[in-house]
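[1] sequence unavailable; structure follows:
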C-alpha cells in the first residue's frame, strides 16, 4: 500500500470518496480521502495519467468533474484504487501528492443549484402524525402513494464545521391568540442523507426507476435543521419555509454509488401497490449505519441516536422518478435529501422532536443536563458508515455548532 490506511477507517481502499479541499499553499481543488490523508488529484494530473481535460480537477466544486460522466469518474476511482495498492505505481515515492486531512480545509463539494427534501421514512412520518394529527390515522392519505417532498433553499446548504445562528421567526405560543416574533425555542436536527445528481435532463424529460441510479453520482450525510415552533405556525397551507430554509449541513466527502454497491439491501414491502412509474426491480436500499451526537459547549459527546438508511420506505430511485415524472429537469449538482431517517426503536428516532417526544420525554446527557431540543452552544455531529465482509465505507461526519441568535 502506497500510504497507510488505519484499520476501521471510513476512507478505506473500498471507498475513494471525492471532495474539495485547500491548504495554505494549495487553492481549492478536487481530492479523494484515503485514510487520514487526501490525495490531491490536481497534482496527480500533472503526471499526465488522465485522459480527459484535467482543468476540472482545479475547480472549487466537483460539478464539472461529475459532468464528465460515470464512464470517466468510475475509471478515475478504479485507477486510484489500483495505484494505491501497487508499490510501483505512478503514486510511488511521491509524498507531495498527499495532504493530511488535519492540515486541510474542506469546502462545499458541489455547487447546489436546486435542493429537494423528501419525507420518506414511514417511521418518522408516523411519529409526526401521531404527535400533530391523529394517533389512529397518523399518515396522510397520499403518503403511501407518492414520495412526498418540497423544494428547499439551496443557498443555505453549508459544509461540516460551519456554525449556524439560532433562527428567528413567528411562533404562536400555547393559548395565545396572536403570534410573537423571536428566536426559535425548538431548534431541532434531522438525520438525513442526501444524493447528488450526476447528469442533466432537459425540461419535459423524465427519469425512470430503472435509469435513476445512472443519474446519481453519490451521497453525503445531511442535517436538515428545523425550527419546530416556527414550522408549526407557518406550514399550513404551503409547508416548510422559514422553519427550514435557514441552514442545512452536509458532510464534505461524496461517497460514490459504486462504493456503496456491496451494501444494497431490500427495502420494506410497499402496500398498497405503487403506481407503475414507481415500481422498481432489485435491491434499492442501502445498509448504512447512522448515529447522532450532541456535545454541550465545553462538554463531552453524547450519542443519542442509532439509525440506518435501510429503513427508508421510498428509495432514491423512486424519489428521482417521481421528481421528474412531470418533466421537471435536473442539473448536475442538484441535491435531494431523504427526509428524517427513523427506525422502529426509540433510540433510532432521527430528530429531537421524536427522541424527546415533543418535549415530554427529555433526553438525559452525561453531565446531568437534559435536552428537549438543541440549545445554544451545542454541537450536533452525525456519522455514517457501511460495513460488510471486511469492507468499510464511511462518510466521515457532519458537525455543526449552534450559536445564539443574531
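    That came in fine, so what should we check first? Since we're looking at a predicted model, the values are computed, not measured.
[2] please make it C-alpha for all contacts and neighbour counts, starting now.
    Noted.
[3] all helices of the protein, in order?
    In the chain, the helices defined using DSSP state H lie at 41-45, 63-67, 70-85, 122-132, 228-234, 257-260, 316-324, 352-355.
[4] show residues contacting the third one.
    In other words, helix 70-85. 1-3, 13-14, 16, 50, 65-66, 89-91, 214, 217, 258 (CA atoms under 8 Å, 6 or more residues apart in numbering).
[5] put this beside the first:
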C-alpha cells in the first residue's frame, strides 16, 4: 500500500490501490460533483482538479462521469496517477484537506448517464438451476448456451442509483394451474446479483470490438441488482424474452471501480467446450475473482463467486458488437445472475428457494421465497488487491415498496 498523508486503516476497502469514481452531493450544496472514496472520506475530485489546475479538470464538471469516460484510456490513466500523487505527496495535503468530505455526509447518485443497457445470462450454474426449476424433467442447457453469450436489451431509463426505492411492479400473471391470466402486483418479486461493466470509448457502427480491445473501451466495473418479477416474466417471455418483468428497475452501485484497480483480481475463465468461434476466443486472464455477498434485511443469505462465470466480459462485449452494433459512452452491460455450485452461492431468491418450493430461513425464524414489501436487499463485493489486501466494490441497495 502506498504511503499517504491520509490516516487510512490498513484494511480499508477504499485504499490507494482502489480509487473508484462516482457522483455525489452534500447537504446545502445540491450541485453534483465527481468524487473518489478514500478510506472513510470522499475526495471532491471536481474541486481537487480545479485546485491543482489539472489539464483534465474540465472533464469533471458535468456531475456525471460521461465526459471522463469518453476521454479514453490515456486520460483515465492520467487522472488515476494524479489522484495517487495528490494523496501521497505531503505538499498537496493542506490544499486538498478542505476537499475531503466524510462518507457519512454525502449523498451518492447514478455515476453516469446510461446510454444502452444489455443484460447477459452467463453463469452456467444459474442457467442449469433455472432449467431444473422450470423444467424438472430436463437437466440440459438451451442448445445455443455454450456457443454464444445469451443476452437481451433492457431499459436504460429505469437503471437507477443505489438506494432508490423499488416499487412493486404490476402486470399480467398466469400460474401454471390457473385457467386464465390475471392482472395485479407481482407475487414473485426477486433479485439478481450481477456485475456490470461501464463503456467509455464508443465504437463505429458496422465494426465489431474484439476481445483483445476490451480495455480500450471499458472504463470500469460496478455492481448491479437486476430486479425481476418472476411471475410477470414467466407469462410474457415467449417468444421474445424479458420485458415488463425486468424493465421496472435495475439498481447500480454508486462507485465505478476502474479496470486498473483489478489487476490482482484477474483469473482464467472456466474451460469452454466446445471451443468458441474465433471472435469469442481470448488470451490471458480475462475472468475476475470477485466475491459477492447478498444480504436481506441485514442478514447474509448468499456469497456468489464471480470467477465461476462461463462467459467473460470481453466475450460479452465482442458478441454484442460482432453484428456491427456500435458502442456509446455510458453503455452498461451486466453479467447476468452470478451463481456458484453450492446452495449458499446462489445469486437469486428463485434459486435460494428453488422456485418457492423450499423457502429459506432467516435468523429469528422468518422465511422467504420471494421479496415482501419493506424488504431491503444489499449486494456488496470485494476483490483481491496487492499484498493480500481487498479492493472494495461498494454496495448496491434497494428497498421494496408497495405498488
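    That came through fine. What you see is a predicted model; the values in this text were computed from it and never measured.
[6] tell me how they score on TM after superposing.
    The TM-score (TM-score structural alignment, normalised by the length of the second structure) is 0.96; 398 aligned residues with a CA RMSD of 1.2 Å.
[7] ok so, going back, tell me which of the helices of the first structure sits nearest to residue 330 of the first structure.
    Residue 330 of the first structure sits nearest to helix 316-324 of all the helices of the first structure, at 7.8 Å, using CA to CA.
[8] that older thread, mind checking which of the contacts of helix 70-85 of the first structure are in strands?
    residue 217 (DSSP state E).
[9] which one (most neighbours) among the contacts of helix 70-85 of the first structure?
    residue 16 (29 neighbours; other CA atoms under 10 Å).
[10] and that residue, what pairs with it in the second structure?
    The pairwise alignment with the second structure assigns residue 16 of the first structure to residue 19, based on TM-score structural alignment.
[11] excluding sequence neighbours, find me the nearest residue to that match.
    In space, and not counting its chain neighbours, residue 19 of the second structure is closest to residue 36: 5.8 Å by CA to CA, 6 or more residues apart in numbering.
[12] what's the match for that neighbour in the first structure?
    By TM-score structural alignment, residue 36 of the second structure lines up with residue 32.
[13] again with residue 240 of the second structure
    Checking TM-score structural alignment: residue 240 of the second structure goes with residue 238.
[14] distance check, that match against residue 149 of the first structure.
    12 Å (CA to CA, to the nearest Å).
[15] what of residue 278 of the first structure?
    15 Å.
[16] picking that back up, residue contacts, the match of residue 240 of the second structure?
    Counted by CA under 8 Å, 6+ apart, residue 238 of the first structure has zero contacts.
[17] ok, the one 5 residues further on next?
    With contacts defined as CA under 8 Å, 6+ apart, the neighbours of residue 243 of the first structure are 169, 226, 227, 228, 229, 230, 231, 234.
[18] could I get these as JSON lines with distance to residue 266 of the first structure and neighbour count?
    Listed next are the contacts of residue 243 of the first structure as JSON lines, based on distance: CA to CA, whole Å; neighbours: other CA atoms under 10 Å:
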{"residue": "169", "distance to residue 266 of the first structure": "41", "neighbour count": "18"}
{"residue": "226", "distance to residue 266 of the first structure": "30", "neighbour count": "26"}
{"residue": "227", "distance to residue 266 of the first structure": "33", "neighbour count": "27"}
{"residue": "228", "distance to residue 266 of the first structure": "32", "neighbour count": "22"}
{"residue": "229", "distance to residue 266 of the first structure": "36", "neighbour count": "20"}
{"residue": "230", "distance to residue 266 of the first structure": "37", "neighbour count": "28"}
{"residue": "231", "distance to residue 266 of the first structure": "33", "neighbour count": "21"}
{"residue": "234", "distance to residue 266 of the first structure": "37", "neighbour count": "19"}
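[19] let me know the closest of these to residue 387 of the first structure.
    Checking these against residue 387 of the first structure with CA to CA, the nearest one is residue 226 at 30.1 Å.
[20] the second structure: which residue goes with the closest one?
    Match for residue 226 of the first structure (TM-score structural alignment): residue 228.
[21] its match touches residue 186, doesn't it?
    No: under the criterion of CA atoms under 8 Å, residue 228 of the second structure is not in contact with residue 186, lying 9.5 Å apart.
[22] coming back round to it: distance to residue 23 of the first structure added to the helices of the first structure, as JSON lines?
    Formatted as JSON lines, these follow (distance: least, CA to CA, whole Å):
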{"stretch": "helix 41-45", "distance to residue 23 of the first structure": "13"}
{"stretch": "helix 63-67", "distance to residue 23 of the first structure": "20"}
{"stretch": "helix 70-85", "distance to residue 23 of the first structure": "22"}
{"stretch": "helix 122-132", "distance to residue 23 of the first structure": "40"}
{"stretch": "helix 228-234", "distance to residue 23 of the first structure": "38"}
{"stretch": "helix 257-260", "distance to residue 23 of the first structure": "27"}
{"stretch": "helix 316-324", "distance to residue 23 of the first structure": "35"}
{"stretch": "helix 352-355", "distance to residue 23 of the first structure": "36"}
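[23] do you know which of these lies nearest residue 370 of the first structure?
    helix 352-355 (11.6 Å).
[24] onto which residues of the second structure does that closest one map?
    Under TM-score structural alignment, the match for helix 352-355 of the first structure is residues 349-352.
[25] pick out the residue nearest the middle of the second structure.
    Central residue of the second structure (CA atoms, centre = their mean): residue 223, 2.4 Å from the mean position.
[26] test my guess that it contacts residue 396.
    Yes: using CA under 8 Å, residue 223 of the second structure makes contact with residue 396 at a distance of 6.3 Å.
[27] follow-up on the earlier one: ok, the match of residue 240 of the second structure to residue 232 of the first structure distance?
    Distance from residue 238 of the first structure to residue 232 of the first structure, by CA to CA: 12 Å.
[28] how near is the alignment partner in the first structure of residue 50 of the second structure to residue 55 of the first structure?
    Aligned counterpart of residue 50 of the second structure in the first structure: residue 46 (TM-score structural alignment). Using CA to CA, we find residue 46 of the first structure at a distance of 11 Å from residue 55 of the first structure.
[29] what is the longest strand of the second structure by residue count?
    strand 390-401.
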